[in-house]
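can't give you the sequence, but here's the structure:
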């Protein structure tokens, strides 16, 4: 079984059920199924074959859903790319990923025009209309351009899909690693189908659920939790073109949303906009957080303001991505990423790969049907990540006596102060406890005596707050070697498109 086969089954069983809502327009499962089949048939007629690599550079929209499922049905390997990437960043992925076709928005064509000569392997650029009335005839790419809408109109419902095995590669996700070039994690049909199903089962996502897709669809968190998991069971996806607190409140109210998934930064923005909107989440039965550690103080404040429950989980691209979630039928532990989801095993290991005792810190390792095949064209990196059947995540964690896991920090983010380990998250948690702190991030910086020292960046709600007051607050709650040597105040912390705080950018700021 794979995602597109499951879509066909759902469409046959519930043809008139709403699959997704976009800009208040509802689309049924049968309408989605027919568009997917027509798009798949036209890709095949254009000469694309099973195993060909197709880049998907589209924002949250029906285009994304139809293109993803249609290309997968045809047997293509999808490479999602962040539409905000520069032409240079896209060029690397297109070349390294051996891409033969690009599906993108008409407003992004200029980026591809700039790099077309560098990627001669791309046969077609399939353009999705943005409503900006862009003339494709004048584009230097016009000879290779195809209209997405026209392809679907010309498609054939009598399409015969190629035979696909569970182990065939379905998606290659280029991870945004903090060092070096991005690596392409190869996910099989089994990987993405099993993780969508196991996540849906663990979080009891059903056909009655209406899930807000506010996270970017090119990111695997949204792909699995907000898109594939609800479609797996006949639920409805409420597609947001981009995140906005007021739009979230409006969609939640107007379309009777039951589930919201986001990263901690989104919850912070929603909390800052809570006044007058606290009832908007009255119908939300579950809030899901992932992508980065949720500060415990933020979790408590949000739940109190909205009378909602947040289930924090954990995942990574190489695991399709979900490995843990706080269970819904057992006590939830704030600060914990929860327990292993169905069919997935997690353990904490030392540098030799041996499991450590409960309570001890080590590297989190994962095993299950969701774990990637490997990195595309990178055998050495694959061998380092996949050892003895376990994916080594690079995240430092501990497990308590009841099987709940806690992420301590990224292995590479750990700060070594005079021989003592300092985990940035521990310091950040203390900073978030101060009532005047809106955002906080901690990095290590070289120090002539201790090797490294702790440097904090904060965004404050109170302009009168200064570093002396905050430093005293830290000294009350942290051992001396964990106290920041310096605190910098910023108007906003740098973030990626999913809202994750970019420590790399903060390090670069310090080095300049």
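Good, I have the coordinates. Owing to the predicted nature of the structure, the values given are computational and were not obtained by experimental measurement.

For the rest of this, base every contact and every neighbour count on C-alpha atoms.
Noted.

From the centre of this structure, point out the most distant residue.
residue 449 (39.2 Å; C-alpha atoms, centre = their mean).

Tell me how far that residue lies from residue 416.
Distance, residue 449 to residue 416, by C-alpha to C-alpha, to the nearest Å: 12 Å.

which residue packs closest to the residue farthest from the centre of the chain, ignoring adjacent ones?
residue 418 (7.7 Å; C-alpha to C-alpha, 6 or more residues apart in numbering).

I figured that neighbour hits residue 451, correct?
Yes - using C-alpha atoms under 8 Å, residue 418 is in contact with residue 451, at 6.2 Å.

Second structure follows, compare the two:
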């Protein structure tokens, strides 16, 4: 389709970016750590490291990996929450010319074994809290090197001792394990410090990440993301955000896990490029603790998913924070609901921006300008050098203004799925990647996410999109969050069932249905309502509709 969105770009935003401006992520990293050497790079649990220290530590880790017998292109897994160790390991692996395999620390043994075997990982950096899971599967993988760390290993000496003692012996968060061959992460840094580091020759075609996706919809697949893919998406994001970001001055809050593509790109890599401090939240599920951390720092950028923002808004003390320095907050990973966005703006005085992406696109495809003054309900404009078309079930472009599946083409589109040519060919045809998401485009080029294609509910031949039902339900003052799914029905094929977490136990099924009936056409109104204490979610906060549907 015609790039009608370009007319709404800020004057400084380029229509196209140069995906080959940097030969690799290592180029960007080296320039940033030199330019912002004295600036704080990461903060966690009250301790921090500068960009200069990040440079030295990641260099030492890269040297360790190289001297351990690993080769350029080998896959190295990272299995940890947000800790100072994460960026050190991440950039060390990249600087060694190796491939990062991000692993969810909460994986079961089966999931971990699949990912380690599928990626052919030769090494893993793991926090001891999850080492017992690795013990179950290590013998069935090709992992040769295990690097073990404790939660407090990169804190100040006294804080390290206290934190590790409390985690192990007071809270008992480290199940028993036996990994006699493991090398401590700190010891690896010490060994690496004594060895030479050989900067590898990297090009845009070299793999940077094997980022696994699709675990909730089938076998988890490794998206092959090259240095050129990631660099291109960084340049695309920069083209949009440079109008408001002050290099070296922003203060970024990272509550989503860095192993997830959204936080990896939008927080970790983007703000290393811009040389800004990054506050790592290890356990964002502890909302009161999260709010206490926010109260300590002059934060200017906050990213998250809808459930995270909703959780903050419902946590005592959040509304009392100082939002005077907040530059922007960005929601992604799932649709931002209007009631949440409107309440966010009322409480903070700032618009909750919304963007859209997926792992296979590194991930950013569209984003709203940080200069908008109110929530639009839109996922924004396509980022530079990105083409989008909307198609029907037959693959034909739909008429302007109609909803269709979103196909994406651009330099951020992955190389393909590792060892899965059939899945790759199903996903990418003639350079166009099928997102599986239904969207529409308005006259100004703004895109609106209608829903996931696979989550669509079919009621008497009419398409019903769960996002719409959930957004209406969330408008009720006694609804904390909601999820809509289709359940079989003899008369209509499917009917809408709504799962609700309520704020007030006096809220009844009939009250919810009546509320929805006032805001939705008849066939969209839920016919069943089930109250839950909580809804099942992925580790980054996406509601698992499929799990609700299957049960």
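Alright, I've got the coordinates. Just so it is clear, the structure is predicted and the values come from calculations on it, not from any experiment.

Could I get the TM-score for this pair?
These two chains, once laid on top of each other, score a TM-score of 0.95 by TM-score structural alignment, normalised by the length of structure 1; 506 aligned residues with a C-alpha RMSD of 1.9 Å.

contact partners of stretch 478-490 of structure 1?
417-418, 420, 422, 427, 430, 453-460, 467, 471, 474-475 (C-alpha atoms under 8 Å, 6 or more residues apart in numbering).

Tell me which residue of structure 2 matches up with residue 221 of structure 1.
Aligned counterpart of residue 221 of structure 1 in structure 2: residue 262 (TM-score structural alignment).

so who does the spatially closest residue to that match that is not a sequence neighbour touch?
Closest residue to residue 262 of structure 2 apart from its sequence neighbours, by C-alpha to C-alpha, 6+ apart: residue 363 at 6.4 Å. Applying C-alpha under 8 Å, 6+ apart, one finds that residue 363 of structure 2 lies in contact with 233, 261-262, 265, 356-357, 412.

Now the buried members of the residues you listed.
Among the contacts of residue 363 of structure 2, the ones that count as buried by 16 or more other C-alpha atoms under 10 Å are 233, 261-262, 265, 356-357, 412.

Just put these in JSON lines and tack on secondary structure.
Converted to JSON lines, those look like this (DSSP: H, G, I helix; E, B strand; the rest coil):
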{"residue": "233", "secondary structure": "helix"}
{"residue": "261", "secondary structure": "helix"}
{"residue": "262", "secondary structure": "helix"}
{"residue": "265", "secondary structure": "helix"}
{"residue": "356", "secondary structure": "strand"}
{"residue": "357", "secondary structure": "strand"}
{"residue": "412", "secondary structure": "coil"}
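
got the residues you listed as JSON lines, with distance to residue 135 of structure 2 columns?
Output for those, formatted as JSON lines (distance: C-alpha to C-alpha, whole Å):
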{"residue": "233", "distance to residue 135 of structure 2": "37"}
{"residue": "261", "distance to residue 135 of structure 2": "26"}
{"residue": "262", "distance to residue 135 of structure 2": "29"}
{"residue": "265", "distance to residue 135 of structure 2": "30"}
{"residue": "356", "distance to residue 135 of structure 2": "37"}
{"residue": "357", "distance to residue 135 of structure 2": "35"}
{"residue": "412", "distance to residue 135 of structure 2": "36"}
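
which of the residues you listed lies closest to residue 445 of structure 2?
residue 356 (14.3 Å; C-alpha to C-alpha).

quick one: contacts for that closest one?
So residue 356 of structure 2 contacts 332-334, 363-367, 379-380 (C-alpha under 8 Å, 6+ apart).

Contact partners for the most centrally placed residue in structure 2?
Residue closest to the average C-alpha location in structure 2 (C-alpha atoms, centre = their mean): residue 262, at 2.6 Å. Listed by C-alpha under 8 Å, 6+ apart, the contact set of residue 262 of structure 2 reads 332-333, 359, 363.

Looking for the alignment partner of residue 457 of structure 1 in structure 2.
In structure 2, residue 457 of structure 1 lands on residue 499 (TM-score structural alignment).

Equivalent analysis for residue 398 of structure 1, please.
So, by TM-score structural alignment, residue 398 of structure 1 is matched to residue 440.

residues in structure 2 aligned with the helix ranked longest in structure 1?
Longest helix of structure 1, by residue count under DSSP state H: helix 29-45. Mapping helix 29-45 of structure 1 onto structure 2 (TM-score structural alignment) gives residues 51-67.

average offset between the matching stretch and structure 1?
Superposed on structure 1, stretch 51-67 of structure 2 shows a mean distance of 0.6 Å to its aligned residues (mean C-alpha distance after the TM-score superposition for structure 1).

which residues touch that stretch?
Residues contacting stretch 51-67 of structure 2 (C-alpha under 8 Å, 6+ apart): 30, 32-34, 36-41, 87-96, 188-193, 195-198, 275.

if we go to 6 Å?
33, 37, 39, 41, 88, 91-93, 95-96, 189, 192-193, 197 (C-alpha atoms under 6 Å, 6 or more residues apart in numbering).

quick one, helices of the stretch 351-500 of structure 1?
For the stretch 351-500 of structure 1, applying DSSP state H, counting those that start in this stretch gives helices covering 379-385, 424-433, 467-477.

Trace residue 476 of structure 1 over to structure 2, please.
Aligned partner of residue 476 of structure 1 by TM-score structural alignment: residue 518.

correction: residue 124 of structure 1
Under the alignment (TM-score structural alignment), residue 124 of structure 1 maps onto residue 145.

again with residue 319 of structure 1
So, by TM-score structural alignment, residue 319 of structure 1 is matched to residue 361.

my guess is its match contacts residue 411, does it?
No - applying C-alpha atoms under 6 Å, one finds residue 361 of structure 2 not in contact with residue 411, separated by 8.5 Å.

just to revisit the earlier point, find the nearest non-adjacent residue to the match of residue 398 of structure 1, please.
residue 403 (4.4 Å).

Give the aligned equivalent of the one you found in structure 1.
Under the alignment (TM-score structural alignment), residue 403 of structure 2 maps onto residue 361.

wait, that match sits on residue 398?
Yes - between residue 361 of structure 1 and residue 398 there is a contact at 4.7 Å, judged by C-alpha under 6 Å.

Looking at those two, which has the bigger crowd around it?
residue 398 (23 against 18; other C-alpha atoms under 10 Å).

Tell me how far the longest helix of structure 1 lies from the chain's centre.
26 Å (C-alpha atoms, centre = their mean, to the nearest Å).

what do you get for stretch 197-212 of structure 1?
On C-alpha atoms, centre = their mean, the centre of stretch 197-212 of structure 1 falls 17 Å from the chain's centre.

Would you mind listing the buried residues in that stretch?
Buried-residue list, stretch 197-212 of structure 1, by 16+ other C-alpha under 10 Å: 197-200, 202-203, 205-207, 209-212.

next one: stretch 457-470 of structure 2
457-459, 464-470.
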